[in-house]
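K.L.:
mind looking at a prediction? Sequence and model below.
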Amino acid sequence: MTHIAIYRLRNKHRQLEQELRGELARLRPDSERVLQLKRRKLSLKDQLARLEGQPRWGV
């Protein structure tokens, strides 16, 4: 189950990265949307770190 969860979180993280790049490529990016996407990506990264049993910032 953990491997499946990690796989899904990584895929979602990649999707959010694509959305973020698309938003930033716009002539006038929506700053609220950019902030929302960044927060969601960070949340997924934190979840991945917990599932993988690694500290978020490394040592």
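P.N.:
Okay, I see it.
K.L.:
could you use CA atoms for every contact and neighbour count after this?
P.N.:
Will do.
K.L.:
tell me which residue is most central in the protein.
P.N.:
In the chain, the centroid-proximal residue (CA atoms, centre = their mean) is Lys41; its distance is 2.2 Å.
K.L.:
for Arg40, grab the count of nearby residues.
P.N.:
16 (other CA atoms under 10 Å).
K.L.:
contacting residues around it?
P.N.:
With contact taken as CA atoms under 8 Å, 6 or more residues apart in numbering, Arg40 is in contact with Leu16.
K.L.:
adding another structure so you can compare the two:
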Amino acid sequence: MLKWALFFAVIAVIAGLLGFTGIAAGAAAIAKLLFVVFLILCVVFLVLGFIVTKKMID
């Protein structure tokens, strides 16, 4: 998912440099959304990992 966020961020930068502001804004919005979803999932799985590890040790 992070790979897709970076892909859309690069598309947004290239489109912005070429003057395609509508495409750049859309790609930037998609990149932001994917990055936020990635961060949320990363935190959720990190917390779940700590919980499972703690229960396995106890």
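P.N.:
Now that the structure is in, tell me what you want to look at. Predicted model, so just to flag it, every value in this text is computed and none were measured.
K.L.:
which residue sits closest to the residue nearest to the centre of structure 1, ignoring its sequence neighbours?
P.N.:
His13 (5.8 Å; CA to CA, 6 or more residues apart in numbering).
K.L.:
how about the residue nearest to the centre of structure 1, what's its match in structure 2?
P.N.:
Structural alignment (TM-score structural alignment) places Lys41 of structure 1 against Ala31 in structure 2.
K.L.:
just checking, its match touches Val10?
P.N.:
No: with contact defined as CA atoms under 8 Å, Ala31 of structure 2 does not reach Val10; the gap is 9.1 Å.
K.L.:
who are the packing partners of the longest helix anywhere in structure 1?
P.N.:
Longest helix of structure 1, by residue count under DSSP state H: helix 2-25. Using 3 or more CA pairs under 8 Å, 6 or more residues apart in numbering; DSSP states H and E, the elements in contact with helix 2-25 of structure 1 are helix 31-52.
K.L.:
got the angle between the helix it packs on and helix 2-25?
P.N.:
Inter-element angle recorded for helix 31-52 of structure 1 and helix 2-25: 160 degrees (by axes from the mean of the first three to the mean of the last three CA atoms, to 10 degrees).
K.L.:
check contacts around Pro29 of structure 1.
P.N.:
Taking CA under 8 Å, 6+ apart, one finds Glu23 in contact with Pro29 of structure 1.
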